[in-house]
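Undergrad: The sequence and its predicted three-dimensional model are supplied below.
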Amino acid sequence: MDSFIGSSAALGAVVGVILALTGAGGAILAVPLLLFGLHLSIAEAAPVALLAVTLSAAVGAVMGLRAGIVRYRAAVLMAVAGTVVSPVGLWLAHHLPNGPLTLLFALVLAFVALRMLVQTPSKANPVLYAAQPLPPCQLSNATGRFVWTASCSRALALSGVGAGFLSGLLGVGGGFVIVPALRKATNAPMHAIVATSLTVIALVSASGVVSTAVAGRMNWSVGLPFATGALLGMLGGRRAASKLSRRHLEQGFALVAALIALGMVVRVVIGT
């Protein structure tokens, strides 16, 4: 039992370091690590991953709130939309066979890896950026807050729905949905987008954790040490993150994610 707890904590620490080095999207590797490391099914691993994501994202969200960079009205709107849809994903996760669910997760992981490999820095070319239409959510020069319109509310709510559904279904925080959505729908600076994304992830993931716990489907003997390890790993990895190239880290993460996605597909094929 002690070795099992130790293995769970060690895997959590790996996830925490990945979170510190690559950002919120790195949490998507939590489920595959539980799948291969502790031999859990997707339905069993997803709530455990959500618990770790909730605690880790909450730390980042609190830091962002203290710095005053979280667009909290946008975060609340997205989180409410995601929280409404998250139980649907949870229900599907426990009613779909493990094989198709694993393949779906591998597909999402491969998509995240591909996008990280080919993405370009946001707004790198001011001439090209100026030629693009303005995003629906504009920050007011006077207040520093979003000017709320129907198109702005709709764009943010839809991204929250997507993040909430995937959070419940696959146990991922949804940072790989929220961050690109905020980059496309708003003119907020990147540090505000990341902080706002972490706030949404913390709120939506927390709702998934509560739903799972109420249903009696949370494996606390795995979840608590895993989440603790992730939190400690993230706090420890923050120092190393500032000394390494962000782009190289993202490329390395993408390659690892692609290999893991391939491994998940092979596992399903061999198991059938």
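TA: Yes, it's here.

Undergrad: Going by C-alpha atoms from here, please, whenever you check contacts or count neighbours.
TA: Fine.

Undergrad: helix/strand/coil for Lys123?
TA: Here Lys123 is recorded as coil under DSSP: H, G, I helix; E, B strand; the rest coil.

Undergrad: pretty sure it contacts Ala130?
TA: No. Using CA atoms under 8 Å, Lys123 is not in contact with Ala130; the gap is 9.1 Å.

Undergrad: Run through the residues that contact Thr196.
TA: Applying CA atoms under 8 Å, 6 or more residues apart in numbering to Thr196 gives the contacts 61, 64, 69-72, 74-75.

Undergrad: Tell me where the stretch 1-150 of the chain has strands.
TA: Ranges of strands in the stretch 1-150 of the chain, per DSSP state E, counting those that start in this stretch, are 138-139, 146-147.

Undergrad: Now tabulate those in a markdown table and tack on distance to Gln251.
TA: Putting the strands of the stretch 1-150 of the chain into a markdown table (distance: least, CA to CA, whole Å) gives the following:
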| stretch | distance to Gln251 |
| --- | --- |
| strand 138-139 | 31 |
| strand 146-147 | 32 |
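
Undergrad: Export these as a markdown table, with columns for mean neighbour count and distance to Pro87.
TA: Output for the strands of the stretch 1-150 of the chain, formatted as a markdown table (neighbours: other CA atoms under 10 Å; distance: least, CA to CA, whole Å):
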| stretch | mean neighbour count | distance to Pro87 |
| --- | --- | --- |
| strand 138-139 | 18 | 31 |
| strand 146-147 | 16 | 29 |
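
Undergrad: and here's the other structure:
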Amino acid sequence: MEIHQLIGYGLAVLVGISLGLIGSGGSILSVPILVYVMGIQPVLAAAYSLFVVGVSALVSGFQKAKDGLVDFKKVFAFGIPTLIAVFFTRKVIVPSLPEIIKITDRFSLSKRELIMAVFALVMIMASWKMIRPMKEGQTLKSVNSLTISLVGLGIGLVAGFVGAGGGFLIVPALLFLANTPIKKAIGTSLFIVALQSLIGFLGDITQQPIDYPLMLTFTGCSMLGVAIGNRLSKVISGEKMKTIFGYFVLCMGIYILIKEIWFSA
């Protein structure tokens, strides 16, 4: 095993810690680790990420459920639209993208650059959600079920395109749109992330050559992190960790955007 793989597997523990602690951020970490440390192409890294995050989030979700921190009614009501959107995106949209995407007459992006650029922008937007304080019980005006379903579809499209589980978007949506306390929003989000990520991965099985030993080893390391994250969540304020993680995501998103767009121009 090469040194960069050992580093990558070590960093995979952080993926699980993030999921166990704040219910999101798994793909924000796993995709860059797989691409920049493990040397995997972004499209394939996105597929691996869906599996890693899906399994890790499911394990963490069951642990949260034991503590009564999962609203299963909202798992299905909010999660079904995201499942549909993720599967369609991974099965139809991503494979149909050309290798070179022309933006203007003088500027074009490869599929790799486009995926990583979109991922970076999503990270920057997500960081704003995580940095902003969310007080338990804070809500916006009530919205109808159609609006919540449309939000779920939008999250699923983003998640499927960049290989992100979408927890960093689902948690605020559950908190503000569905009037869910922050701790229960995190636990509920984990099941939604797990379902949509694993369904998204099924759409990739016939599209990508899968290195199962690498993917399963990475997943095992992430699950170790889940156990650590869940334990930490009982003694450390999730809101405080969410804010710190938000700044980390902001810096990483800016770095990827500059690296993929500025230096490739």
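TA: Right, received. Where do you want to start? What you see is a predicted model, and the numbers here were worked out from it, not measured in a lab.

Undergrad: now stretch 14-24 of the first structure, how far from the centre of its chain.
TA: Between the centre of stretch 14-24 of the first structure and the centre of its chain there are 11 Å (CA atoms, centre = their mean, to the nearest Å).

Undergrad: typed the wrong thing, it's stretch 168-179 of the first structure
TA: Remark: stretch 168-179 of the first structure is offset 4 Å from the chain centroid, using CA atoms, centre = their mean.

Undergrad: Could you do stretch 170-187 of the first structure as well?
TA: 8 Å.

Undergrad: what's that stretch aligned against in the second structure?
TA: Aligning stretch 170-187 of the first structure against the second structure (TM-score structural alignment) gives residues 162-179.

Undergrad: Run the contacts of Thr196 of the first structure past the second structure and keep the common ones.
TA: Shared with the second structure under both residues aligned by TM-score structural alignment, their matches' CA atoms under 8 Å, the contacts from those are 61, 69-72, 74-75.

Undergrad: Verify the contact between Ala49 of the first structure and Leu169 for me.
TA: No. With contacts counted by CA under 8 Å, Ala49 of the first structure stays clear of Leu169, the gap being 11.6 Å.

Undergrad: who has more neighbours, the two?
TA: Shown here are Ala49 of the first structure and Leu169; by other CA atoms under 10 Å, Ala49 has more neighbours (32 against 27).

Undergrad: separation between the more buried one and Ala113 of the first structure?
TA: 19 Å (CA to CA, to the nearest Å).

Undergrad: before we move on, what about Leu103 of the first structure?
TA: 15 Å.

Undergrad: quick one, which of those two is more surrounded?
TA: Set Leu103 of the first structure next to Ala113 and count neighbours by other CA under 10 Å: Ala113 wins out with 22 against 19.

Undergrad: what does that one align to in the second structure?
TA: The criterion is TM-score structural alignment: under it, Ala113 of the first structure has Ser127 as its aligned partner in the second structure.

Undergrad: ok, and the closest non-adjacent residue to that match?
TA: Gly246 (4.4 Å; CA to CA, 6 or more residues apart in numbering).

Undergrad: Who are the contact partners of the one you found?
TA: Contact partners of Gly246 of the second structure, counting by CA under 8 Å, 6+ apart, are 126-131.

Undergrad: buried sites along the top helix by length along the second structure?
TA: As assigned by DSSP state H, the longest helix anywhere in the second structure is helix 42-66. For helix 42-66 of the second structure, the neighbour count (16 or more other CA atoms under 10 Å) marks 42-65 as buried.

Undergrad: cool, and stretch 93-103 of the first structure?
TA: Neighbour counts over stretch 93-103 of the first structure (16+ other CA under 10 Å) mark 93, 98-99, 101-103 as buried.
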